[in-house]
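K.L.:
Give me a model of this one.
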Amino acid sequence: MSAAAVQFRPRPSNERGNADHGWLKTFHTFSFADYYDPEHSAFGSLRVINEDRVAPHTGFGTHGHREFEIWSYVVAGELQHNDSMGNKEVIKRGDVQMTSAGTGIRHSEYAHGEKQVHFLQIWAKPSTSSLPPTYYTRHFTDEEKKDTFVPIVAPANSPNVSHDREAAGPAPVHAPLSMHATLLSPGRTLDHALQTSGQRKAYVHVVQTSGYNTGESAGAEVKVSAEGAEGVTLREGDGVYIVAAPGSVLSVGNAGEKVAEVLLFEMD
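P.N.:
The predicted structure is shown next:
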């Protein structure tokens, strides 16, 4: 594969798994719960990207997890988290809560207050098994994310990644994966250079901020491109799998008239 070789595989929003349970409206990028598609079960260490909307005073009761890195990225509303490690916290827009489940935790997540909570729940497979359970929170303002890719999650062994429960900078994840976020203004384009070793994988997701929509994608419009490869156009809820040579540069441009909230994952 040459340095310019980049392959795009779109993941349209209306082809994601989805369910409306009344209290929960959810989309699944990967196979999850009752949704199974062997074409969409994992990508690198990524295992779950669920875009959830939970009605006020409802949520996920206490349940257990093992051997996954699990984090929540809050888009709107407030999410109450309780777990068996003694953590009790309400997180809101801009907050990221990371749980390294390791040898086992139990937790619950509920919509807090009188408004629906909209958040993305993301899981990755850790590189090492039987880790001790740990918990982290991070906060990122809208102003920080305006027209720049902000590192939200980074590998736990990266330089300058804090392992304090609360700290500045990205949350540590025990997987070869990073996640960036931006609020991209109309007419703006951001470049992201992939790491220079090993064949790279990336996934770009446009957050569905304009409301739950199981039909054709609408809202903000984003163009993802790279030198030597035909780009793809995404709208809210859409994503794209990317396989690229090390050192490739991805360009993410806002081609519409609305601010786009975009997540960019990079992994081995």
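
K.L.:
From here on, just use CA atoms for contacts and neighbour counts.
P.N.:
Noted.

K.L.:
hey, where'd the helices end up in the stretch 151-268 of the chain?
P.N.:
With DSSP state H, counting those that start in this stretch, there are no helices along the stretch 151-268 of the chain.

K.L.:
what are the ranges of the strands in the stretch 101-250 of the chain?
P.N.:
If you assign secondary structure with DSSP state E, counting those that start in this stretch, the strands in the stretch 101-250 of the chain sit at 105-111, 117-124, 134-139, 150-155, 171-173, 177-184, 189-193, 200-206, 221-226, 229-235, 239-244, 249-254.

K.L.:
same for the last one, what does it pack against?
P.N.:
For strand 249-254, the contact count by 3 or more C-alpha pairs under 8 Å, 6 or more residues apart in numbering; DSSP states H and E identifies strand 189-193, strand 221-226 as packing neighbours.

K.L.:
What angle do strand 249-254 and the first one make with each other?
P.N.:
This points to strand 189-193. 160 degrees (axes from the mean of the first three to the mean of the last three C-alpha atoms, to 10 degrees).

K.L.:
Quick check: buried residues in strand 189-193?
P.N.:
Across strand 189-193, burial judged by 16 or more other C-alpha atoms under 10 Å covers Thr189, His192.

K.L.:
show me the contacts for Leu177.
P.N.:
With contacts taken as C-alpha atoms under 8 Å, 6 or more residues apart in numbering, Leu177 has the following neighbours: Ser45, Val153, Ala154, Pro155, Phe265, Glu266, Met267, Asp268.

K.L.:
now, which of these sits nearest Tyr110?
P.N.:
Val153 (22.8 Å; C-alpha to C-alpha).

K.L.:
Report how many residues lie close to the closest one.
P.N.:
By the criterion of other C-alpha atoms under 10 Å, Val153 has 22 neighbours.

K.L.:
so who does it touch?
P.N.:
Residues counted as contacts of Val153 (C-alpha under 8 Å, 6+ apart) are Pro170, Ala171, Pro172, Val173, Leu177, Ser178, Met179, His180.

K.L.:
just those residues now: which is nearest Asn50?
P.N.:
Relative to Asn50, the closest of those is Met179; by C-alpha to C-alpha it sits at 14.9 Å.

K.L.:
Second input sequence below; structure requested for side-by-side comparison:
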Amino acid sequence: MKLVPRRSTERGHADHGWLKTFHTFSFASYQSSQHDHYGCLRVINEDRVEPHTGFGTHAHREFEIFSYIVSGELEHRDSMGNVEVMKRGDLQMTSAGTGIRHSEHCHGGQQVHFLQIWSIPSTPRLPPQYFTRHFSDEEKKDQWAHIVAPVDAPGVVEKREASGPAPVHSPLHLFATLLSPGKSLSRSFLQASGAQRKGYIHLAQTSGYNPKEASGGHIRVKGAEGEPIELREGDGAYIMAAPGEELTVENVGSSVAEVLLFDME
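P.N.:
Have a look, this model is predicted:
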């Protein structure tokens, strides 16, 4: 297994007043040939939107777009007629397909902090779809919650609201955990016909927007062989693993670590 850190202080970032954002991959004015995408994973934006502001109505095509709410409330409206206010633990997935228009605004008087993630679909020109799921803190406490999976994976229900992972038209699985101090958690990469799996791990920056240094939560990530790496809030790491190879995440800090783990072809 190979682990390559992606430090928070190296991410693209911007403070627009109403929006404070980090970009793991090339996005908007931040462009990097070294960090443009990884497998089918195209965008990980860590956004904070101030009350009574947000992203006005705009168009998307093709991308699978999902929002993972960390804190606050996010109001979503789209051209399919969906209107929803999402809160902590909610996951919204829009398969843009042949084209949709949507808006996203901070709802209520508290800043909303969320991760917006885009993947590239395996099949182009799909009909647009919309899905929501909810995963409680208890479901994620010191265990992996399976929150996104390919539409044809076992246990995936292709309904607007259901239990289990949200369906995505990409070869991507997403797991999340709230790991307590002193606890460790392992996960084996999925078995597949290919010789290698791609992974990405991200530690949400729950302590606040800080582009100058990574602080707050603190985890150690390691495979069965090789040197472990340590990540602070906002840090991530590229992972190259053999199918079935095990990754272990240990919380070596003093606060709960909110960790997202991608497993991809």
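
K.L.:
Could I get the TM-score for this pair?
P.N.:
Here the superposed chains carry a TM-score of 0.99, computed using TM-score structural alignment, normalised by the length of the second structure; 263 aligned residues with a C-alpha RMSD of 0.5 Å.

K.L.:
thinking again about what came up before, I'd like the helices and strands packed on strand 249-254 of the first structure as CSV, with distance to Thr58 of the first structure appended.
P.N.:
Supplementary listing: those in CSV, determined by distance: least, C-alpha to C-alpha, whole Å:
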stretch, distance to Thr58 of the first structure
strand 189-193, 38
strand 221-226, 32
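
K.L.:
quick one: which of the ones you listed is nearest Pro56 of the first structure?
P.N.:
strand 221-226 (29.6 Å).

K.L.:
Give me the helices and strands touching the closest one, please.
P.N.:
The contact analysis (3+ C-alpha pairs under 8 Å, 6+ apart) places strand 221-226 of the first structure against strand 229-235, strand 249-254.

K.L.:
With distance to Ala124 of the first structure and mean neighbour count as added columns, please give the ones you listed in a markdown table.
P.N.:
Rendered in a markdown table, the data for these read as follows (distance: least, C-alpha to C-alpha, whole Å; neighbours: other C-alpha atoms under 10 Å):
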| stretch | distance to Ala124 of the first structure | mean neighbour count |
| --- | --- | --- |
| strand 229-235 | 24 | 17 |
| strand 249-254 | 22 | 21 |
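
K.L.:
okay, the ones you listed in a markdown table with distance to His65 of the first structure next?
P.N.:
Compiled in a markdown table, those are given as follows (distance: least, C-alpha to C-alpha, whole Å):
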| stretch | distance to His65 of the first structure |
| --- | --- |
| strand 229-235 | 32 |
| strand 249-254 | 34 |
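
K.L.:
To His81 of the first structure, which of those strands lies closest?
P.N.:
Using C-alpha to C-alpha and comparing these, the one that lies nearest His81 of the first structure is strand 229-235, at 30.2 Å.

K.L.:
Please name the spatially closest residue to Arg7 of the second structure (chain neighbours excluded).
P.N.:
Asp235 (4.6 Å; C-alpha to C-alpha, 6 or more residues apart in numbering).

K.L.:
show me the contacts for the aligned partner of that neighbour in the first structure.
P.N.:
When the two structures are superposed using TM-score structural alignment, Asp235 of the second structure falls opposite Asp238 in the first structure. With contact set as C-alpha under 8 Å, 6+ apart, Asp238 of the first structure has these partners: Pro10, Arg11, Pro12, Ser13, His205, Val206, Val207, Ser217.

K.L.:
now the helices: where do they sit in the stretch 1-150 of the first structure?
P.N.:
Counting by DSSP H, counting those that start in this stretch, the segments of the stretch 1-150 of the first structure that form helices are 142-145.

K.L.:
Map Glu69 of the first structure across to the second structure for me.
P.N.:
Per TM-score structural alignment, the equivalent position to Glu69 of the first structure in the second structure is Glu64.

K.L.:
For the closest residue to its match other than its chain neighbours, the count of nearby residues, please.
P.N.:
Nearest in space to Glu64 of the second structure, with sequence neighbours left out and distances taken as C-alpha to C-alpha, 6+ apart, is Ser95 at 4.5 Å. A total of 27 residues lie near Ser95 of the second structure under the criterion other C-alpha under 10 Å.

K.L.:
which residues touch the aligned partner of Ser95 of the second structure in the first structure?
P.N.:
Applying TM-score structural alignment, one finds that Ser95 of the second structure aligns to Ser100 in the first structure. Taking C-alpha under 8 Å, 6+ apart as the contact definition, Ser100 of the first structure lies against Glu67, Phe68, Glu69, Ile70, Leu131, Pro132, Pro133, Thr134, Tyr135, Val173, His174.

K.L.:
of those residues, buried ones?
P.N.:
Restricting these to buried positions leaves Glu67, Phe68, Glu69, Ile70, Leu131, Pro133, Thr134, Tyr135, Val173, His174, with burial counted as 16+ other C-alpha under 10 Å.

K.L.:
State the distance from the last one to Met267 of the first structure.
P.N.:
To tie it back to what came earlier, the one meant is His174 of the first structure. From His174 of the first structure over to Met267 of the first structure the distance is 12 Å, taken as C-alpha to C-alpha, to the nearest Å.

K.L.:
ok, now the fifth one?
P.N.:
Applying C-alpha to C-alpha, one obtains 20 Å for the distance of Leu131 of the first structure from Met267 of the first structure.

K.L.:
Likewise for the first one?
P.N.:
Look at Glu67 of the first structure and Met267 of the first structure: by C-alpha to C-alpha, they are 18 Å apart.

K.L.:
ok, now the second one?
P.N.:
Taken as C-alpha to C-alpha, the spacing of Phe68 of the first structure relative to Met267 of the first structure amounts to 16 Å.

K.L.:
got the contact list for the residue nearest to Thr94 of the second structure when sequence neighbours are not counted?
P.N.:
In space, Thr94 of the second structure comes closest to Tyr130 once its chain neighbours are excluded; the distance is 4.6 Å by C-alpha to C-alpha, 6+ apart. Each residue near Tyr130 of the second structure by C-alpha under 8 Å, 6+ apart is listed here: Asn82, Gln92, Met93, Thr94, Ser95, Arg160.

K.L.:
didn't the third one look like it was pressed against Phe63?
P.N.:
To tie it back to what came earlier, the one meant is Met93 of the second structure. No - the pair Met93 of the second structure and Phe63 does not pass the contact test of C-alpha atoms under 8 Å, sitting 10.4 Å apart.
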